[in-house]
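Student: Predicted structure and sequence below. I'll ask about it afterward.
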Amino acid sequence: MARKWLRDGVLIAALTVGGLVGGFSSGAWAREAQEGQGGGTIAAAQLPPEAVSTLNLIAAGGPYPYEKDGVVFGNRERLLPSHRRGYYHEYTVPTPGARDRGARRIVCGGPLRRTSNCYYSDDHYASFNRIIE
């Protein structure tokens, strides 16, 4: 079955066997694509300053400015790789001038305080970019 997905804004239709694609082995990248990871990547240095602050809060374990920060993210959109319920947690990235939580979020997978498996969404979960160092 042929699959297509976006990686760093480039449409990828096939992988080379045993090769590397953007730092992922072709097998790992294919697994992520099959599990729903269709977004690109974003360097932590390219994130808005509010997102960098949120990542620092996640690494420190809080305190978080919003009551819903740290709650389980259900991945109902299935845009992130599949994992058991409770694997992902969501955090608000404040939007300057917004009267509510806004649309920006960071979703992290794995143990709390871990920031090595986080995704950024600036459109309330319609798309994600994996955060890389």
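Tutor: The structure has been received and is ready for your questions. Numbering: from 1, shown residues only.

Student: going forward, measure contacts between C-alpha atoms and count neighbours the same way
Tutor: OK.

Student: biggest helix in this protein by residues?
Tutor: Of all segments of type helix in the chain, defined using DSSP state H, the longest is helix 49-60.

Student: all strands for this structure, in order.
Tutor: Listed in chain order, the strands of the chain (DSSP state E) span residues 5-7, 10-12, 20-21, 24-25, 41-43, 88-92, 105-109, 118-121, 129-132.

Student: Let me have these in TSV, extended by distance to P65 and mean neighbour count.
Tutor: Written out in TSV, the entries for the strands of the chain read as follows (distance: least, C-alpha to C-alpha, whole Å; neighbours: other C-alpha atoms under 10 Å):
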stretch	distance to P65	mean neighbour count
strand 5-7	32	17
strand 10-12	36	11
strand 20-21	37	15
strand 24-25	34	14
strand 41-43	24	15
strand 88-92	8	23
strand 105-109	13	26
strand 118-121	18	22
strand 129-132	21	20
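
Student: this is the other structure I want to compare:
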Amino acid sequence: MGAALLIGGPVTTAQAQAPTPAPVTAVARAAAAVGDICSSDLPSQAHDTLALIDKGGPFPYPQDGTVFQNREGVLPGRSTGYYHEYTVKTPGSSDRGARRVVTGEETDEDYYTSDHYASFDLIDFTC
């Protein structure tokens, strides 16, 4: 029977396991995923959509103004009904396309997404 030389002392279970990372909460995901965009950097069609929202419509698509569920968890977690979505027309697209404005209940809490909810930018109306 052979013997093994252990260098550095015995290894305990606590030393052998890597630390468990802290769970990523929906709020932390949302904070990391939401950027910002100057209003002046939005496409012209987003300005058209924002103007329609300010006027209360009429909207070009039946889905406009419906509750946005935030299923992806990208935006900060809020109660159902807090967010509403509106289509931003995409030139050359035969359907609604991927661009949206999502509004929150707070004043100037408008988000823009160009990639169908994968990421959002809070619209900064001061620039």
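Tutor: Received the coordinates, thanks. The structure displayed is predicted, hence computed values, not measured ones.

Student: coming back round to it: what's the matching range in structure 2 for the longest helix of structure 1?
Tutor: Counting by TM-score structural alignment, helix 49-60 of structure 1 falls onto residues 44-55 of structure 2.

Student: Return the set of buried residues in that stretch.
Tutor: 46, 49-50, 53 (16 or more other C-alpha atoms under 10 Å).

Student: From the chain's centroid, how far away is stretch 125-133 of structure 1?
Tutor: Averaging C-alpha coordinates over stretch 125-133 of structure 1 and over its chain gives two centres that are 4 Å apart (C-alpha atoms, centre = their mean, to the nearest Å).

Student: Centroid-nearest residue for structure 2?
Tutor: V74 (3.1 Å; C-alpha atoms, centre = their mean).

Student: in terms of contact, does that one touch H116 like I think?
Tutor: No: with contacts defined as C-alpha atoms under 8 Å, V74 of structure 2 does not count as touching H116, sitting 11.3 Å away.

Student: what's the distance between the aligned partner of C108 of structure 1 in structure 2 and E109 of structure 2?
Tutor: Using TM-score structural alignment, the equivalent of C108 of structure 1 in structure 2 is T103. Separation of T103 of structure 2 from E109 of structure 2 (C-alpha to C-alpha, to the nearest Å) stands at 6 Å.

Student: Same question for A51 of structure 2.
Tutor: With distances taken as C-alpha to C-alpha, A51 of structure 2 is found 15 Å from E109 of structure 2.

Student: for A98 of structure 2, same thing?
Tutor: Noted for A98 of structure 2: a distance of 20 Å to E109 of structure 2, by C-alpha to C-alpha.

Student: what do we get in structure 2 for R130 of structure 1?
Tutor: Under the alignment defined by TM-score structural alignment, R130 of structure 1 is paired with L122 of structure 2.

Student: swap in G36 of structure 1?
Tutor: If you follow G36 of structure 1 across to structure 2 using TM-score structural alignment, you land on A30.
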